[in-house]
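1. Please find the sequence and the predicted model below.
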Amino acid sequence: MTGVERAAGQGAGAGPVLLGVRHHGPGSARAVRAALEQIRPRIVLIEGPPEADALIPLAADEEMRPPVALLAHAVDEPGRSAFWPLAGFSPEWVAIRWALEHDVPARFIDLPATHTLAWGRQEDEAGPERSPDAETAADGDTGPGPADPRIDPIGVLAETAGYDDPERWWEDVVEHRGAGEGDALAPFTALEEAMSALRETYGSGGHDRDPVREAYMRLQVRAAQREFEGGVAVVCGAWHVPALRRKTTVAADRSLLKGLPKVKADMTWVPWTHRRLSRASGYGAGIDSPGWYGHLFSAPDRPVERWLTKVAGLLRAEDRIVSSAHVIEAVRLAETLAAMRGRPLPGLSETTDAVRAVMCEGSDVPLELVRDRLVVGDVLGEVPSSAPAVPLQRDLTRLQRRLRLKPEALEREVELDLRKENDAARSRLLHRLRLLGIAWGEPAASRGSTGTFRETWRLRWEPELSVRIAEAGVWGTTVLSAATARTEADAVTAQGLADVTALAEHCLLAELPDALPTVMRVLADRAALDTDVGHLAQALPALVRSLRYGDVRGTDTAALAEVAAGLAERVFVGLPPACAALDGDAAEEMRRHVDAVHGAVGLLGDAPAAGHGSLRNRWQSVLRVLSGRDTVPGVIRGRAVRLLLDDGELAQDEAALLMGLALSPGTPPQDAAAWIEGFVGGGSGGGMLLVHDERLLGLVDEWLTGVPASAFTDVLPLLRRTFSAYEPGVRRTLGELVRRGPGAGGGVTAVGSGTPGFAADLDTARADAVLPVVRLLLGLDDVDENTDNHLAGVTG
């Protein structure tokens, strides 16, 4: 029976009208709308989980904006979830909207999510896992993965038609077919015939679950026909149409459904993104270019011209010179390419080639921007507040609205000033979400300020975060209570001391006062039992950062300061013995610990140490011990000397003496090279030190020229690593100083005349000339003579 005959025969006893579609295909969506207008069914059945039937009316809500997805998750295991994404150009979404607009019942008829999620659990327990959401979203009519034996029906049909690209074939035969061309059911009839031939050849095509799913769908179609006496339209993947048309007994279908595993499942609508509709997202939704497909579906006419105008607008916004003439020429080129390639209309490949040649001057760099922003896109859907949600989701939505932090698919940076109450509240929310494993925001380095009152976050909302929220709902009904409970549990189960200290830092940043006592108790217990100096050294910086941020946020950190001071004292006592007899890798790791502890002590300031004195004085005594102990590896001794020199605790004459001893002929070349690495390497700014202290540079140069040829190849890699980290300008200056020889370069220590190009004495005339500009920059309106003299000394 043809599609026309079936449409005309709607009535008692008539078979269902099966509208086989490609999920997320705008051509299929237009065809479904035209077919439904023609046949006017009494009920619309749609491939999808029947638990979502109660959610269908929400699709008519004014706040609902596709792309959205049905999210199902196991009640007792929220992390086990499945998605059914729908875009504005998805045939299923068009069918739902048509049914709601015409007051026609709509139902989902696919296998219930309760079985789908249980299947995923069995696979995880039995062998290699396959994401249940990927299984659900792929739905049998998309391309298989690299190791997936399942066939791609669209790919097979395209290859049969002589196409090497399934997307191009689909565009030519479906997307470029205008709405209203002939009988609305004709394309579905043709596609059904093609799929029937494929099913006869390939059977289930490697889709092992399809026979069970199709049996359930047949039962639902039969039930709808009995209830509505015909007048049934079914919108499903074209791959399933031959199976739904096949005559089987009710008993045979029910036998396939016996013994299916089950879990209790909840379902709701969640926002989705165009980026997650692309195959690259990992969900296998079946389209490479959701932004392009969305444009094809929404453009009322002249889609190529409108698309290229969008591209021109994007490139102009990125400061590229693109005029109306470029758009006109690009349209002409796209149409010419389509004619040369035998295509009915320009497709994405033709428009892309035209954009590359005309608007991007042959470059793929701006073309990649077009692909990212337009071809794929960052459209984020919206779900009405009346949609079902776990209590934690509702609390998060309330906080997002109150703090004016709208979820967006496009990544953006947010600068927070913690001195402002709203920004401080935003920071607390983002830190609490991170503790819950909801990575909406990631901390980034602040460009404008290094002060502790400022934070920078990169925000990007991903659909998976809805699953993470459902998972985190087991910890509490609000973000605060859930973060508190999760932090306490993580502190008790933490594996190492550094994990607990990091948790303490996050606890203060998130401002969780109820969780802090538990974290501090666990921290004190772990610190008392851990004797590994490396672990203690790793833990100290996080504690000190916590103290620093606590001051900014007004948090009581007295207990934390006491633990930090005790931890620092234990590091001071244990570090010298721990630095003895280390191999190269262990010495380098310990050198990093020394740097971290030095930075932490600097932040602690002059806090009192156990017994007498301050932590800073105690640490400087430890560095002196490390700098002069022969059993300590050279990289650590060199770094200890450098840190003392930078703090002003070691005169340049003393530093030069220690360097001379370390580089003496009796020292093995590899040990001497390691000392140099510790003294001027590792990102310590040692290059500038050598530039401005020619005596130290001369010692290094003299030692290097005296290294025996047999040992030179052994020390070269270490020296190369040390000096290659310097800025190019520093390396050039050092090379020039070495080329000139000792005393010829005008080093500060050697001749007292400053660096090359500068006079030995202050040029007061030149200094006076820039004083007005310096005063303006510093905001100094009235300055006295002493201030002027100071500025002159600086500028001179």
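-> Received, thanks. Numbers count the residues shown, from 1 in each chain.
2. When you work out contacts or count neighbours from here on, use the C-alpha atoms and nothing else.
-> Fine.
3. how about the closest residue to residue 276 other than its chain neighbours, what does it touch?
-> Beyond its immediate neighbours in the sequence, the residue positioned closest to residue 276 (C-alpha to C-alpha, 6 or more residues apart in numbering) is residue 283, lying 7.0 Å away. Taking C-alpha atoms under 8 Å, 6 or more residues apart in numbering as the definition of contact, the neighbours of residue 283 are 133, 134, 137, 138, 276, 277.
4. buried residues in the helix or strand in which the third one is found?
-> When elements are defined using DSSP states H and E, residue 137 is found to belong to helix 132-138. Residues of helix 132-138 classed as buried by neighbour count (16 or more other C-alpha atoms under 10 Å): 132, 133, 134, 135, 136, 137, 138.
5. Look up how far residue 254 lies from residue 122.
-> 21 Å (C-alpha to C-alpha, to the nearest Å).
6. oh, I was asking about residue 317
-> From residue 317 to residue 254 the distance is 59 Å (C-alpha to C-alpha).
7. Equivalent analysis for residue 281, please.
-> 36 Å.
8. The stretch 451-600 of the chain: strands as residue ranges?
-> Per DSSP state E, counting those that start in this stretch, the stretch 451-600 of the chain carries strands over the ranges 454-459.
9. for the chain, same thing?
-> Secondary structure of the chain by DSSP state E: the strands cover 17-21, 43-46, 68-74, 77-86, 106-108, 232-237, 265-271, 412-417, 441-444, 454-459.
10. Looking at those strands, spot the one closest to residue 191.
-> strand 17-21 (7.1 Å; C-alpha to C-alpha).
11. before we go on, here's another structure to hold up against the first:
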Amino acid sequence: MTGPLLLGVRHHGPGSARAVRAALDAARPEAVLIEGPPEADALLPLAADERMSPPVALLAHAVDDPGRAAFWPFAAFSPEWVAIRWALDHGAAVRFCDLPAAHSLAMMGDPTWSDDEDDDTDGDDSGEPSADGRRRGLRLDPLAVLAETAGYDDPERWWEDVVEHRAAGPADPFAPFAAVAEAMTALREAYGHGDNARDPVREAYMRLQLRAARKEHGDAVAVVCGAWHVPALAGKHTATADRALLKGLPKVKAETTWVPWTHRRLARRSGYGAGIASPGWYGHLFAAPDRPVERWMTKVAGLLRDEDHPVSSAHVIEAVRLAATLATMRGRPLAGLTETTDAVRAVMCDGSDVPLALIRDRLVVGDVLGEVPDGAPAVPLQRDLSRLQRTLRLKPEAAERELDLDLRKDTDAARSRLLHRLRVLGIDWGTPERARGTGTFRESWRLRWEPELHVRVAEAGVWGTTVLSAATARAESEAVAATALTEITALAERCLLADLPDALPLVMKALADRAALDTDVSRLARALPALARALRYGDVRGTDTAVLAEVATGLALRVCVGLPPACAGLDPDGAAEMRGHLDTVHAAIRLLPTAATSPAASVSPAATANPDGDGEAEADAGPTPAPSPTGSADAYAQADEVTGRWTAVLERLARRDTIPGVLRGRAARLLLDDGRLAEDEAARLMGLALSPGTAPGDAAAWIEGFVGAGGPGGDGSGGMLLVHDERLLALVDAWLTAVPAEAFTDVLPLLRRTFSAYEPGVRRTLGELVRRGPAQGGGAALTEAGAPGFGPGLDEARADGVLPLLDLLLGHRQPDDDLVGVGR
């Protein structure tokens, strides 16, 4: 070696990684400098740990502001990772030489130093390049410029042809780097530092580190960095000038650690500046340098077979042949991702892009998640979370998966508490889903671990050293800071689900204080459902909710008092909003515990078989609740009073003419569903609402409230009500046919909104009833209630038309028989 070995690479390029390994084997340097934050030098020996499995990333965050963080990802096919492992395996000194993270983190968000948060491009930018080789944000994309110069319109395709598909290296292992350095030198002469204000500072620090390494090891030093930086490191610059560039840089206290990374986060679409479009494909090229196309097609076939697609060995053979033919026709040295994708689409997917999307997601990108040894530095909260994940057998995975929990089981209940506590801390590892089946003891979650969650854990570390203590402190802080009643009620619900008993007293006090001062019925109505949902989980989780029940019932009583006056004199928009409050309050009051459903009354010795099938009995109600404190009986008695008061409120709303039609109709419907309004009385109220003296718009609003979709379920069950009660359908039909032509246009949008929410089967059944028409061939048949209904008769002539075809299908009639005019 006649000087330091400058190995300019493309981050996450398998061709670059193989070339770096060959160059290092040939040069045998004593020291290797890697582009990365020097604060992580102490973490480099962990790369040799057998439990370290890439993809991994260095995470650096500001100690005083953990949300200010940056990642330096490494895959198995990253040249930097290959260089680190080579140095550790061969006893060479290895350290990072890029600008310290203390400065990089301090520069974040400062337009003086960066026009983009992604500071490390080196030809791998996430944006689309323009004609002059620049991408969005005026950042230079060197690969785009070189590809355009070579006559390519796709930088990825050019890079694959000249680097990734050259499996056999040249006789001179340093030749590729010399060529890349020459190209980058020409680009730097034309574009300078590419409008990136941070690059000159970074390169000045790299030169200082290179001088220090040469002073210790002479010229037996190798530098592995982005190819864009090679001309700056090879040029002549004085140490004095470099130190002047670094003088006065902003600085923060930073900490670094290794964290698992994913192939999905390496993908270009993830937003990482040095991302690549196909990490799974590149990983395959690196792991299978011989016969890569054949091995890739075998992987694709295995995936499609696992998804029940009929793929045979013949498909694999033909796909390989087609990919090779396409590469020859296009003048490429080897079939690339474009050719293999085209071949797979044509041969294995029958021209469909649907299975091709699965291949891209699972193989081209992939869900590989790396692993980091336990010895890696971590904040105390991360260590506690890792311990809980091992104890509860909840392994973080990059692939999205569903988790169904049975809260009657201790392990599942503990998993639920952990996931809810993490949500309190803003760590959304799991997203709650609608539980399958029935029963309040079921929970469903959708889990997916993203690398960014490590940053969220570091941020949450300011609240405590364990998940429980941190979630408790965060909940208490939110309770003090919250100003809206709905915020407090939502927080109380989260505290109960997360089982934070130490935070509940402060949250309950804040809730009671805010509820006592709030007089707006709409805000009270929005706050009540969260409390009712929280109470619903009390028995299963074994949480004492008597205090919460007292607050919830008091809130419900205030809603009962203030709702009727608030419903009078509303315009259509206000009435529509109040209808939503009516539905949510009704659903919430039905969930409030009464004397019959209190914990003392709900504990039953009845047991069900253990779902695990081990033959042991398991209490259906879960853990026995703690004894209720004094005053809880009064709370449950007050809940009984709320139910009666609410029924009286609905009856007043249903019969008061000054209330908007949509609210009167909805109140009548809720009473009917609860069995507190007789069907005959419901028909009478509808007859009054649809009488000739009622304005068509008001009548249509009443119909929307009574049979329209919406409410807590939003299931459009009003359609089924009309299907099973033909008296009500006949009333609606008679009113609709009597609407004057000049008013029909005004009520049509409201009616369309009402009936379009029904399920297709319900709409079809209603259409058949209307087509059948009233009974007795056109006369309205009077039922016992005196309301007209629809006759059950069939159109025999239309029914006769299908009988000959059925006879033919069943073999009762010959094909040449006359099928026309055959009666029954």
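-> Structure received. Note that the structure is a prediction, hence the values are computed from the model and not measured.
12. Spatially central residue for structure 1, please.
-> When structure 1 is reduced to its mean C-alpha position, the nearest residue by C-alpha atoms, centre = their mean turns out to be residue 460, at 7.6 Å.
13. Pull up the gap between it and residue 430 of structure 1, please.
-> Residue 460 of structure 1 sits 12 Å away from residue 430 of structure 1, taking C-alpha to C-alpha as the criterion.
14. what residues are shared contacts of those two?
-> Counting by C-alpha under 8 Å, 6+ apart, the residues touching both residue 460 of structure 1 and residue 430 are 440, 441.
15. just checking, residue 367 of structure 2 touches residue 263?
-> Yes. The criterion here is C-alpha atoms under 8 Å, and residue 367 of structure 2 meets it with residue 263 at 5.9 Å.
16. Same drill for these two, tell me which one is more crowded.
-> Neighbours of residue 367 of structure 2 and residue 263, each counted by other C-alpha atoms under 10 Å, are more numerous for residue 263; the result is 28 against 20.
17. Give me the neighbour count for whatever residue of structure 1 lines up with residue 775 of structure 2.
-> Superposed on structure 1 with TM-score structural alignment, residue 775 of structure 2 falls opposite residue 743. Burial of residue 743 of structure 1, expressed as a neighbour count using other C-alpha under 10 Å, amounts to 16.
18. Which position in structure 2 pairs with residue 496 of structure 1?
-> Residue 496 of structure 1 maps onto residue 484 in structure 2 when the alignment is built from TM-score structural alignment.
19. OK, contacts around the nearest residue to that match once chain neighbours are set aside?
-> If the residues on either side of it in the chain are set aside, residue 484 of structure 2 comes closest to residue 514, at 7.7 Å by C-alpha to C-alpha, 6+ apart. Contacts were defined as C-alpha under 8 Å, 6+ apart; by that measure residue 514 of structure 2 touches 483, 484, 485.
20. Residue 96 of structure 1 versus the residue nearest to the centre of structure 1, what's the distance?
-> As defined by C-alpha to C-alpha, residue 460 of structure 1 lies at a distance of 29 Å from residue 96 of structure 1.
21. got it, and residue 669 of structure 1?
-> Relative to residue 96 of structure 1, residue 669 of structure 1 is positioned 78 Å away (criterion: C-alpha to C-alpha).
22. in structure 2, what residues pair with stretch 528-537 of structure 1?
-> Structural correspondence for stretch 528-537 of structure 1: residues 516-525 of structure 2, per TM-score structural alignment.
23. and for the matching stretch, what are the contacting residues?
-> 485-486, 515, 555, 559, 562-563, 566, 578, 581-582, 584-585.
24. Now render those as CSV, adding neighbour count and distance to residue 105 of structure 2.
-> As requested, the contacts of stretch 516-525 of structure 2 are arranged in CSV below (neighbours: other C-alpha atoms under 10 Å; distance: C-alpha to C-alpha, whole Å):
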residue, neighbour count, distance to residue 105 of structure 2
485, 22, 38
486, 22, 37
515, 24, 44
555, 22, 48
559, 24, 51
562, 17, 54
563, 23, 54
566, 16, 53
578, 21, 49
581, 23, 47
582, 24, 51
584, 20, 47
585, 25, 49
